[in-house]
Each structure stands twice: as C-alpha cells, then as structure tokens.
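>>> take this sequence and fold it.
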Amino acid sequence: MGGNDGDRGLLRLSGLAALVGLVSSVLTVVFLVTVQGVTEFLNGDLKRGLLPSDLFWIFTIGLALACGLIVGLLIKRYGENSGLGHAQREFDETGKIDHRHLPDIIGTSFVSLLSGASVGPEGALSDLTGGVGTYISERLRLSKEDLKIIVFAAIAGCFGGFFSSPVVGVVVSLEYMFIKKLDYYRLIVPALVAAAVGYAGFYLLLGTSLSFTFSFPGYDAPRMIDLFYAFLLGLLGAGLGIIHMLLMRGSGKGLAMFRSRPVQRALLGAAVFGCIGVLLPLSLYSGQSSLQSLLTTFKQEGALVLLALVAAKMVTMSISFGSGYKGGPIFPLLFIGGTFGMAVSLLLPFIPEGVCILVLMSSFICAIWPIPLSVALFLGLAVQPALVPVIVIGSVMGYIVSSAVKARMAEKTAAGPAQ
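Predicted coordinates for the structure are as follows:
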C-alpha cells in the first residue's frame, strides 16, 4: 500500500509539474521576447531617429543613465529583494521564492537588461518562474515538501526551454539553485517532466528549441596532447577566474558605501559601463549575442583587442552587480571566458582553436560559479563529441582550483581575528 501511495503521490506531483512547466515556458518566452524587442527598438529605430551616427555615443551613455536612475529609484522604493545568491539562499532556507516581491524584482531586472549592464536574463527568470511556482503551490495548499518540489520544477521548466534540453535544464537548476540535499526521484522526476514540457512550450511558441546558438570552431583530429593542453589551459582559466572573483568582491566592497544611496550608486555604475561601452560596444549587455559575433570575427579583431574586451567586460560586470543592477552571471562569464580563449588561441596557434576557447570558457565560469556539470553538458551539446573531454577537464579544473583558493581564503579570514 505504501508503495502505491508513493507512486500515486509522485504521479500527482508530476502532473502538477507539467502544468507549472508549461506556465514557466510561456513566462520565459514572453520575458525574453519583450526584452529583446525593446532592446532592439531602443538601439535601432529610436537611436537612429534621434541622433546622427557620429553622436550615437550620447544615446549609449544617456540610455545607461536613464535606466540607472530607474533601477536606483526602484531599489530605494522597494529595497534589495534580489541579486547574486539571493534566490538561492531563500530557496535553501524556505523552500520557495517569495512571490510578493515579483513586480519590483522583474521591473528592476527588466530595466537592468535594457541599460547595457553586464547581467544576464537567467537571474530574473529563476525569480519569476520560482515565484509563480510558489504562488500556484500556496493556492493549492501543498505541503512544505511538495511546495519545494513544485517550485524547483517551475525553475526547471524555464531552464529546460532556455538551455534547449530538458536534461540540461534540470542539471542547471540543481547547480544554479545550489541544491545540496534532495530526495532524488521525488525531486528529479517532476523536474524532468516540467523541463520537457518547458522545452516543448519553448519550441511551440518560438518555432525553435533554442533561445541562442553558439558556433564554435571545428575540431577534426583529436589528439592526446590536447588533453594535456586542456589541463594547462584549465589552470590558466581558473587563474583568471580567481582574479575576476577578487575584482567582483572588491567592487562590491567599494560600492557598499553607497548602499544607503541606491540612486547615486546605480548612476555611478551606469556612467562607468556606459563610457566603457562607447569605447568597446561589445562590452555592453549580457554578451550573449556579442559572443556569437566574435566567434566569426575574432581573427580580424586581433589578440590585443580581445584582451582589452576581456578586461573591459570584467570591469563592467563587477561594476554592474556591485552598483545594484539585477540579473544572472552565466552569460557575461561565458563571454569573458570565451573571448579570453579566442585571444589565447591567436597567441598560441599550435593549440586547436576549439580547445582554447572551450577549455578557457568552461574553466573560467566554473571558477566563479560552481556549476561544472551544467557547463559540461550545456557546452557539450553545442560542439562535436571529440571536444567534450576537454570541456570536462576545463570545468573540473576551474571548479577544483577555485574551491581550493576559496577554502584557503576562508581559513585566513577565520584565523585573522584570532591572531
């Protein structure tokens, strides 16, 4: 009897997960299409209608400052209800995402994405779908444990379509939300159902299963030496990741003095990334479309320009998050790691381009954000099978080296007061 009751309970949760997966896919598509449409209008018809091409820089800075003003005012009015790690901590502590703050969270995230700040859409999407999943679960008066399962399924439904694979969507959700303890089948099976429905909904609504595509260089002849190169490049990517992590922390601490003045803080951030964006336009926004553009033109750009873009993006991302702009870190990190890989491939032409780019991309992002399995799966689906081993090496190297450095830094911090 107990087994039958458990099966019926799992079947009921899976049916509800299918529903929230469908809702999540619709919300995800509406949000992404709206952001893309408004962004294209602002930087296309509106900009060309207001200014001649030699004065477009005024529009870039003006748009950043206008959006910065709105972001600052929203934070001043409603408070800091989102940000890096906020949803993860809330879900870990309560098993849900508070839907009462969704209007101001989505509003702040939407304007942040329009501003040119180096933030991605996945942060807003996890808040949006997780909050709606919480609302549906509370209306149905689910138990605390079942509520957590459905909220997780709602996020998996979003990522299943967004990352173009139900399996990748579930794995990304697990790592992105920092899930440490789980009732495996009771959590995973409904999430897979939701992710599959979300994937199908994405395809039906957009006519494609993908919200983005990356075309990486080919890799015709796998060689054992490339595994050794991947190991060394993984160390290099992890090192850059540690530098970026320190830069993020430093900018956060430096801008903390403006925490009680969110409008001034947001305007300061807008002035910085707006001015950098005038000099290096590819440093603006999440980097999602810019990365694909660079993958086709990086040989013409040259290593120095690419390294300048890496430095610029590291600064704009650190300033964006430090000054209160809301969004996710994945796509800015992919841009930094991928661009660094392109530069290194030009400097070290004896290493295959695909190996350089993918290893440095995967190791860099995993040094900052602990999602090695997600990165290996996501990038692995976008490349030839022969490149998957080097992606895995890069992901693992970035994660291990960064974890060791973070542990050492934590030990020094803990030992500091005692000394």
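>>> from here on, contacts and neighbour counts on C-alpha atoms
Noted.
>>> so the residue lying closest to residue 210 once chain neighbours are set aside, which of the three states?
Excluding its sequence neighbours, the residue lying closest to residue 210 (C-alpha to C-alpha, 6 or more residues apart in numbering) is residue 164, at 5.2 Å. Under DSSP: H, G, I helix; E, B strand; the rest coil, residue 164 falls in the coil class.
>>> is residue 164 in contact with residue 199, as I believe?
Yes: with contact defined as C-alpha atoms under 8 Å, residue 164 counts as touching residue 199 (6.4 Å).
>>> out of these two, which sits in the busier spot?
Taking other C-alpha atoms under 10 Å, residue 164 and residue 199 do not tie; residue 199 has more neighbours (29 against 25).
>>> list the contacts of the more buried one.
Residue 199 makes contact with 25, 157, 160-162, 164-166, 209, according to C-alpha atoms under 8 Å, 6 or more residues apart in numbering.
>>> structure for this one too, so we can compare:
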Amino acid sequence: MAPDAPSAPSPPLPTPVRVLLPQIVPALLIGVGASLLLLGVSEIAELFKDVLWEALPDTLGIGGFSSLWMITILTATGVAVGLVVWKAPGHAGPDPATMGLGDEAPVSPVVVPGLLVAAALGLAGGVSLGPENPIIAANIALAYWLGSRAQPVAPAALWVSLASAATIGALFGTPVAAALVISEALARRPGDRSLWDRLFAPLVAAGAGATTTALIAHPTFDISLPPVTYPGWADLLASLVIAPAAALFGLVAVYAFPFVHAAFRRLPHPMVMLPLGGLTLGLLGALGGHLTLFKGLDEVKEIAADPDGRGAGAVAALAAVKLAALLVAASCGFRGGRIFPAVFIGAAFGLCAHALVPAVHPAVGVASGVLGLLLAITRQGWISLFTAAVLVASPAVLALLCIASLPAWLIVTGRPQMQLDTSGAPLR
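The predicted structure is shown next:
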C-alpha cells in the first residue's frame, strides 16, 4: 500500500488578542446605546404613567387607583396597544409569548418603533409586564442592522450576543447578570474557544451598558430588608421549603399559559384581543389593588418596606392576583417581559411565608420565593440566583439559595416553559 500523503498543515489560528481587541469599540458603542434606549423608553413611560395615574385623575377629581379608573385605564391601554399591533409596520414584532430573553432572530428595524411604543404604553398603563423582552429585541435588531453594515464579515451571533448582554447589564445595573445569562447559553454550544474568550466582548458591552445606567439613573435592586448575618438551621429549612413551594406556585401559570394564550388567539383581531386583555387586567387590578399593577419592581419595595404590615391572606392575595395578571398580560399580546412581575410574585410569596410563620426571616422568605418563582417562569438558573440574592443584599443568604435551588430545580426541570413556539406549543 502506498504511504499516506502528508496532510497539508492547518492555517494558524489568529491569537485571541487579535480576535478580541477589534471587538472592544463595537461592544462599548452597543453597551452605551442599549442603556440609553432602555433609559429613554423607561423615562417616557414614567412620564406618561404620571399623567395617567396622577395628573389626569387629580384634574378630574377622582381617585387615581379607584377600581373604575384602573379598569378604564387598562382597557384604554389595551385599545392603544391593539392599534399599534394592528397598524404598525411588522405589527410590533412577533407574538410576545414566543419571545425569550434574547434568544430569537433579529427582527427588521422597521418593527422597532412599533415594538417600543407598544412596550412603553404597556409600562405606563399598568400592564403586569417588564421592559426586558421588547428592549432586548429592539437592541438586537438595531445592533444587527448597524453592525452588519459596518462589519459585514462579522457573524450575526456576535451582534445578538452583544446587544443581549448590553441590555441585561443595563437592566440590572451590573455586568454580572449578563455574564451569567450568556455563560448559560454558551454552555450549550460546543466549540474550541475558551469561555472567557467568548464572554470578552459581551462583558465589555454589558459593562458599558451597566455603567451608563448607573451613572445616569443610579438604579438599585436592594429592597432594604433586615439583613441575615448568621443563617441558622431554621433559615436553611425555610429556604428548602419556600423555594420549591414557590416554584410549584409559578408552574400553575406555566401550565395554564398555552391554554390562556390559545383562548386569546381565537379572538379575530388585535383590537378585540388586547382591549379584552386590558379590561381583564383592570378587573384584576380592582380586585388586588394598585400594587398588582405595573412591572412590579417599585411595588416590591413598597410591600417590603413593612414586612409585618400585612397578614398572610392579604399578601397571598397580592401574589395570586399578580400571577393571574402576568398570565393574562403575557397571553393577550401586550409587549413586555416576565422577569420583573415574577420578582413581585416571589417576594409576595416569601412575605406570605413570613406572615404565616413569623420565625421565617423576611429576607430568607423573599429571596427563596423569588428564586423559586423565577426558576419556574424563566428556567434561567443563574439569573434566578443572582436576582434573588441582590434583592436582599445579604451575602449570607447566597449559600442558602444555592442549596434551596436544588430541590426547586428538580421540580421545574423537564417541565414546560413559559414560552411558546410559533404553533402555540410550550417549549421544554
């Protein structure tokens, strides 16, 4: 047999430094731009919120959070968002029930204005959704459109990862959250590059986005609960019970999601679907009170300001109504994300545990409840741990959460997600 011909030598791979250095400037620009877009939409929504819920009812001489006003404003918000979804180019983006945390293909730039308007209207009008999904989708679309023209040879995945990381960093005010989300996604992709090589540019973008937000808006997730200095056996037991119980509570909405979504999709037009959804949210707001409206982050701070001020039944009602509001808002076509409402629900769940068993430390209850709810709703392990930990700003709780996440994860893993494919079937 003839000897094998010598194989041609493989071309040398570029050194990591030569690959990474050119990514710094685009990452910085995307990070700052993503933060500014988030802050701009949030500021516009806050101004409009003040008009709808303070200035206008004061002028009319009625209560801003009276049942009639809540029903009226949320129904009107449904009408306004329905008009945008109906008439805006691209119908304000894809069905929000199919959207995850930056894992979808870039939409056309012409869709972005309608998507942002619909998101801002929902935020101002009291819809129980956060800004994360539409802002991430808008930033991905703009970063991909601009980046592919500036550097046509760069892969599309680069612009998607930079925009996602930048927006998550801006949302949470720290690049750590983005690093955790991106690393979880990268763990599913085989390749020969080291993890930190892959994370380099997204971390630059996330750092730029987080720093821009911190310098301009000074955000904080700390809800000022009494800290846990030295956790004991009772705290460990509480976290091991509350986190799985909260995960089970969240799965109620997850399992109901495809059915509620299908019921709304049977309606013939967005001008029927969204106003009906707004009316339902208004009725839920009248039932649960104004704390069950809006994205939920400011409302979490309000209920946490006096952890002993409400009985178990009252806090449980807040959690149940907010869960129903999240389910309806996510199903009927409002543009928004599910993380911030889930934080409110988890915090209320934890405070309910504290009200039932006063020996449960409120910080342990809130952190464990948020952990379990986020695991059920998002199926993002790292971001659930991170968010639960930063809410209570108590490093001692982190060890408890790491342990409590294990039984909670056993409950949610393999279950349907609160995200659907284009046919309406839940993802797993």
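>>> in the second structure, what stretch matches stretch 325-333 of the first structure?
Counting by TM-score structural alignment, stretch 325-333 of the first structure pairs with residues 334-342 of the second structure.
>>> distance between the ends of the matching stretch?
16 Å (C-alpha to C-alpha, to the nearest Å).
>>> residue 300 of the second structure maps to what in the first structure?
Per TM-score structural alignment, residue 300 of the second structure is aligned with residue 291.
>>> brain fart, residue 70 of the second structure
Match for residue 70 of the second structure (TM-score structural alignment): residue 60.
>>> neighbours of its match, how many?
22.
>>> which one is the residue nearest to the spatial centre of the first structure nearest to, not counting chain neighbours?
Taking C-alpha atoms, centre = their mean, the centroid of the first structure lies closest to residue 330, which sits 2.5 Å from it. Nearest non-adjacent residue to residue 330 of the first structure, counting by C-alpha to C-alpha, 6+ apart: residue 120, 6.7 Å away.
>>> in this structure that neighbour contacts residue 329, no?
Yes: counting by C-alpha under 8 Å, residue 120 of the first structure touches residue 329, with 5.9 Å between them.
>>> how about residue 388 of the second structure, what does it touch?
The contact partners of residue 388 of the second structure, taken as C-alpha under 8 Å, 6+ apart, are 366-368, 370-371.
>>> actually, residue 162 of the second structure.
Applying C-alpha under 8 Å, 6+ apart, the residues near residue 162 of the second structure are 27, 30-31, 201-202, 205-206.
>>> checking these against the first structure: which ones persist?
Using both residues aligned by TM-score structural alignment, their matches' C-alpha atoms under 8 Å, the first structure keeps these contacts from these: 27, 30-31, 201-202, 205-206.
>>> need the buried ones from these selected in ChimeraX.
Remark: buried members of those, expressed as a ChimeraX selection using 16 or more other C-alpha atoms under 10 Å:
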select :27,30,31,201,202,205,206
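>>> out of the kept ones among the contacts of residue 162 of the second structure, name the ones that lie in helices.
Using DSSP state H, the subset of those located in helices is 27, 30-31, 201-202, 205-206.
>>> hang on, the earlier thing: tell me who's in contact with the residue nearest to residue 330 of the first structure.
Residue 120 of the first structure neighbours (C-alpha under 8 Å, 6+ apart): 113, 285-286, 327-332.
>>> one more: residue 49 of the second structure?
So residue 49 of the second structure contacts 123-126 (C-alpha under 8 Å, 6+ apart).
>>> mind telling me what it corresponds to in the first structure?
Using TM-score structural alignment, residue 49 of the second structure pairs with residue 39 in the first structure.
>>> what about that match, which helix or strand?
When elements are assigned from DSSP states H and E, residue 39 of the first structure belongs to helix 2-41.
>>> buried residues, that helix. List them.
Residues 10, 13-14, 16-29, 31-32, 35, 39 are the ones in helix 2-41 of the first structure that count as buried (16+ other C-alpha under 10 Å).
>>> stretch 22-29 of the first structure maps to which residues in the second structure?
Counting by TM-score structural alignment, stretch 22-29 of the first structure corresponds to 32-39 in the second structure.
>>> give me the distance from stretch 330-342 of the first structure to the chain's centre.
Here the centre of stretch 330-342 of the first structure is set off from its chain's centre by 11 Å, with C-alpha atoms, centre = their mean, to the nearest Å.
>>> contacting residues around it?
118-120, 122, 237, 286-288, 290-291, 294-295, 298, 303, 306-307, 309-310, 313-314, 317, 353, 356-365, 369.
>>> if we use 6 Å, what do you get?
Stretch 330-342 of the first structure has contacts (C-alpha atoms under 6 Å, 6 or more residues apart in numbering) with 120, 286-288, 291, 310, 356-357, 360-361, 364-365.
>>> what's the most distant pair in these?
120 and 356 (23.8 Å; C-alpha to C-alpha).
>>> about what we covered before: closest one of the ones in helices among the kept ones among the contacts of residue 162 of the second structure to residue 11 of the second structure?
The shortest approach to residue 11 of the second structure among these belongs to residue 201, at 24.5 Å (C-alpha to C-alpha).
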